[in-house]
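Asks: What would the 3D arrangement of this be:
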Amino acid sequence: MTTNTNIQPFTIEIPQHEVDDLKLRLQSARWPATPAVDDWSRGVPVGYLKELAAYWADGYDWRAAEAELNAIPQFTTEINGQRIHFFHQQSAEPNALPLILTHGWPGSPVEFQALIGRLTDPVAHGGDAADAFHVVVPSLPGYGFSTPLGPAGFNLFGVAQMWAELMSRLGYERYAAHGTDAGSGVTGMLTMIDAAHVVGAHLAGVTASAPFAGPVSTDGLSESDTKRAETFNRYLEDGLGYLVSQSTRPQTVAYGLNDSPIAQLAWIVEKFAEWTDPDKKLPEEAVDRDQLLTNVSLYWFTESGASSAHALYEGMQAWKAMLAQQSGGGDWGGDDNAESSEWSADDSGDAAAAWGQFTPPPTGVAVFGAETAIKSLVDPAGAMSHWVEYDQGGHFAAMEVPELLTADLRAFFQPLR
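Replies: Below is the predicted model of the structure:
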């Protein structure tokens, strides 16, 4: 481990009174009336959530989960006024390649728990020593123990700047990057702002188009791509409620997420029901139930349901400002958040200049069963060196099919070492 004094060891230690309070709130929840049809058509079914909440209160063991997480070396550091928490598991293999993994919403570093051993110790998991990685897994600002949100707020470009600084502090001159969901955006930005050090970018959780860009045309698409386009278009019709709420009224949403573990549980579980492998009927058929509840518990104990909603809001504001700037609409920032955002036209110009000084690192994409990425739309110029589609898994591939994601990471980065 680096001796950088800006980096401090960290141990998760949730006070017992908070664990007891969670259990009490779950046991004394006031449940809504059960609708005439108690299925997933109107959101998370009452009957299903009652059973899951009862298990969270009386079957799930937070202390066991906490111990498992604390078995992974963890640290914090402050970058640009933002506390960043991260896992850092180094491989025993001398030629291991550093790899930074970035989660999205509603994920956390917990999402990558099953990957860390596979990546750092490939021999123990059926791989070759030459495929070893040193693994760094930070929590996005506003998520987990990277709270509270710092004065710079949240945008993908600013987070990528933090990640570049983090890897520099760790002493990594060359490193690989993987991201999913919002983490894929951060990873893509890393290839632009830190091209001299990033050997390649591997992405998952990529969608067919931007959420508010309108439906995707199926004209000229293959049968498999047509199905992905239709899935994406259905998502635009009835799956954007969470995004609209958090990107326009995060504070209103925050009250329920911060005060009610039932609300926080439903908010996250709905996405594990909708975004995981479509052949799996229930979330716990797609992912381990305890790991899912560890992820939800992390949101609850760190109060990051609220702060991640604000992070999404600020990220969307930065994205809209970027689009306005690109279309000649003026400054990057269109509201008060612009003053606190690290994203600016000057930053973009500096990044573009830096990008022009280096050969862009290779980019690869893994598309899992429930995902909607379409190569002709995501990569119309055919510039990506790696594009693999799987018929299993979904948006949470690291939890659903860790062995497939591990194999894809090994295959993509092997020639880039």
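Asks: When you work out contacts or count neighbours from here on, use the C-alpha atoms and nothing else.
Replies: OK.
Asks: Just give the number of residues close to Gly142.
Replies: The number of residues packed near Gly142 is 27, by other CA atoms under 10 Å.
Asks: I'd like the distance between it and Ser307.
Replies: With distances taken as CA to CA, to the nearest Å, Gly142 is found 5 Å from Ser307.
Asks: Met384 now?
Replies: The spacing between Met384 and Ser307, counted by CA to CA, is 34 Å.
Asks: who's more crowded, the two?
Replies: Shown here are Met384 and Ser307; by other CA under 10 Å, Ser307 has more neighbours (25 against 15).
Asks: any idea which helix or strand carries the residue in the chain sticking out farthest from the centre?
Replies: Outermost residue of the chain with respect to the C-alpha centroid, by CA atoms, centre = their mean, is Ala36; its distance is 35.2 Å. Using DSSP states H and E, no element contains Ala36; it sits outside every helix and strand.
Asks: one more, for comparison:
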Amino acid sequence: MTTEQFRISVSDDVLEDLRDRLNRTLFTTASDSTFWLAGTDPGQLRELVTHWADGFDWRKAETALNTYDHRIAEVAGRPVHFVHVPGRRAEGAPAPLPLIMTHGWPSSFVEMLKAADRLADPAAYGGDPADAFDVIVPSLPGFLYSALPDGPFTRRRVAESWHELMTGTLGYERYGAFGGDIGGGVTQWIGALYPEHVAGIHLTSAMVGADFEKRPATPEEQAYIDHLKAYDVGDQGYSEIMCTRPDTIAAALADSPAGLLAWIIDKYRDWSDCDGDLESRWDKDTLLTVATLYWVTGSIGTSFRQYYDYPLNKPVPTINVPAAVTLSNELAFKGLPRSLTERLCTDLRHWSTPERGGHFMSHEEPEQVADELRAFFRPLRSAS
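Replies: Here you go, the predicted structure:
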């Protein structure tokens, strides 16, 4: 199979329409005097919308994104967008290890780029050139430039597509896989389904999918499960509507760029390791680059499909390939015991809780992610 080169190119008409909509935004008032307590703060949203309309330079962002090698491949009959960051091979060293990095929601390929640069050319960042990776960063189905699958969106279906992309389209015989959130679920399925091809898997969000009927939860495990349930009570409002009425909220967000931005930055603030200060982690232009990509592709609604189809996901089978976890420093994973992951991963070789970097760890802490991936995969590079 072949791939086609792709460039991000947004027409002037689309940008003019976006600017016009932004300038006509109607803002709400805060429902609570406590900053952000009731959701995205209207004042901070107004600042971002104003900058989006009058200060943000999309063409500069577009040019920077197009310095990467973007490709479109047909996988399982559907177009898949991915970025290829080729590994820089050191003289006399083995070929870089292929690595597929999968983002989550409400994220994009942009999350992985800084870490991918460091992984592809470690020597440029003071590392060992022998640790180079050949990095593939796909856009999840329904996100940005990748089409929805022909059928339900499940983690297993995406894992099957990613394996076809890596082996059938790109010709890699052996590769590693990395991801968090949705990408973590996909990465788990890759490890479970293709042990003969997968050198190892690395996760930033260790999902709980254990069968407690055969072996009851320990007190420590039960305490974490109870914590997660309590956390979900206050956090799951966004997912409840996307799981049950995605088209209702999508209609609003597809028509209002300010509404789209509010929906996205609510999670960037809540799930990142920013201590409530959104712009301590994300400068305005970074947030607006992500929001603009969602807007110009009209893909916020299709990004909800994995929520609507979530009940169709089956439990992940036992994973026997080498596994690693660098645990996200977000409230949902506070206190998650290693033993829960060991119920699923029989060969858990690396467990790290750096307490830096949240839901978007590769974007928040790219050097940390690169270091962790290098350390985990270093002894796994050879198939022997």
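Asks: Can you calculate the TM-score here?
Replies: Overlay of the two chains. TM-score (TM-score structural alignment, normalised by the length of structure 2): 0.89; 366 aligned residues with a CA RMSD of 2.3 Å.
Asks: Secondary structure element holding Phe86 of structure 1?
Replies: Using DSSP H and E, Phe86 of structure 1 falls within strand 82-89.
Asks: Mean distance between that strand and structure 2 after superposition?
Replies: With mean CA distance after the TM-score superposition for structure 1, strand 82-89 of structure 1 departs from structure 2 by a mean of 0.8 Å once superposed.
Asks: Give me the mean distance between the helix or strand following that strand and structure 2.
Replies: Moving toward the C-terminus from strand 82-89 of structure 1, the next helix or strand (DSSP H and E) is strand 97-102. Compared with structure 2 after fitting, strand 97-102 of structure 1 has a mean deviation of 0.4 Å; criterion: mean CA distance after the TM-score superposition for structure 1.
Asks: Run the angle between whichever helix or strand comes after strand 97-102 of structure 1 and strand 97-102 for me.
Replies: Downstream of strand 97-102 of structure 1, the first helix or strand assigned by DSSP H and E is helix 113-120. For helix 113-120 of structure 1 against strand 97-102, the angle by axes from the mean of the first three to the mean of the last three CA atoms, to 10 degrees is 170 degrees.
Asks: can you list contacts of helix 113-120 of structure 1?
Replies: By CA atoms under 8 Å, 6 or more residues apart in numbering, the surrounding residues in contact with helix 113-120 of structure 1 are 89-92, 96, 124-125, 131-135, 398-399, 402-403, 406.
Asks: orientation of it relative to strand 82-89 in degrees?
Replies: With the same axes, to 10 degrees defining the directions, helix 113-120 of structure 1 sits at 60 degrees from strand 82-89.
Asks: just how off-centre is helix 113-120 of structure 1 within its chain?
Replies: Centroid separation between helix 113-120 of structure 1 and its chain, computed with CA atoms, centre = their mean, to the nearest Å, is 16 Å.
Asks: what's the answer for stretch 235-254 of structure 1, then?
Replies: The gap between the average C-alpha position of stretch 235-254 of structure 1 and the chain average comes to 17 Å, counting by CA atoms, centre = their mean.
Asks: Which positions in that stretch come out as buried?
Replies: Judged by neighbour count (16 or more other CA atoms under 10 Å), stretch 235-254 of structure 1 contains these buried residues: 235-236, 243, 245-248, 250-251, 253-254.
Asks: What is the nearest of these to Lys23 of structure 1?
Replies: Checking the buried residues of stretch 235-254 of structure 1 against Lys23 of structure 1 with CA to CA, the nearest one is Ala254 at 20.4 Å.
Asks: Many thanks, have a good one.
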